[in-house]
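Visitor: Whatever this is, show me its structure:
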Amino acid sequence: MPRTPTAQVNGATIRDIRGLVGMTTRELAQRAATTSQHISNVELGTRPCSAALAGRIAAALGVRLESILREPLAATAERHSRPRSRQRAAA
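Guide: Sure thing, here's the model as predicted:
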């Protein structure tokens, strides 16, 4: 079974933006098609976030996906495009 791609989101940033727009975890969960417990766990960093969910969270908050990621998409793409041997050496 293929793995679902995950996104390294910044949970504190999600929580801060959610607060700025006046949205509860329940409201964000409804708009992002998940549970409020999942949103809470993502914000706390105790549960991974799929790339698809990260996109839905960003859309629900009215922000660009890049604004809730821990590192810019370009850096993520660069890291994942390196050959495996270079990744280990660079790490």
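
Visitor: C-alpha from now on. contacts and neighbour counts both.
Guide: OK.

Visitor: residues near residue 30, how many?
Guide: Number of residues near residue 30 (other C-alpha atoms under 10 Å) recorded here: 13.

Visitor: Sequence B follows; please return its structure for comparison with A:
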Amino acid sequence: MDVVEEIADERRALVDQVAALTTEQRATRSLRPAWSVHDVVAHLVKPFEVSTPRLARAVLPAGDSADRASDRVTRRPAQRPFDGR
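Guide: The predicted model follows:
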């Protein structure tokens, strides 16, 4: 198996795990205090929805803070309903 296939398998396994979460589990606070598990999932899918140039443009208004920029661009995906797939 090549690396791309292994990554795809890992992502599919993560989708299966996330899909099995209850509403309460998704609302649970994560290790990042301001984020729920739902927010973490939004952060994980962000690279598939947010281009590198868009993320780079978000850094300037965030005071050159990559963390604040990441929070900002993660907000939109985190507001979408969670259907597990």
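
Visitor: quick one: TM-score?
Guide: Here the TM-score for the pair of chains, by TM-score structural alignment, normalised by the length of the second structure, is 0.30; 47 aligned residues with a C-alpha RMSD of 3.9 Å.

Visitor: Now residue 74 of the second structure: which helix or strand?
Guide: helix 66-79 (DSSP states H and E).

Visitor: Can you show me the helices along the first structure?
Guide: 11-20, 25-32, 36-44, 51-61, 73-81, 84-90 (DSSP state H).

Visitor: related to what we said a few turns ago, who are the packing partners of the helix holding residue 74 of the second structure?
Guide: With contacts taken as 3 or more C-alpha pairs under 8 Å, 6 or more residues apart in numbering; DSSP states H and E, helix 66-79 of the second structure sits against helix 37-49, helix 52-59.

Visitor: Please identify which of those helices is closest to residue 77 of the second structure.
Guide: Closest to residue 77 of the second structure of those is helix 37-49 (C-alpha to C-alpha; 5.3 Å).

Visitor: what comes up buried for that closest one?
Guide: By 16 or more other C-alpha atoms under 10 Å, the buried positions in helix 37-49 of the second structure come out as 37-43, 46.

Visitor: nearest to residue 9 of the second structure, of those?
Guide: Distances from residue 9 of the second structure to the buried residues of helix 37-49 of the second structure, taken by C-alpha to C-alpha, are shortest for residue 41, at 17.0 Å.

Visitor: Fine by me, we can end here.
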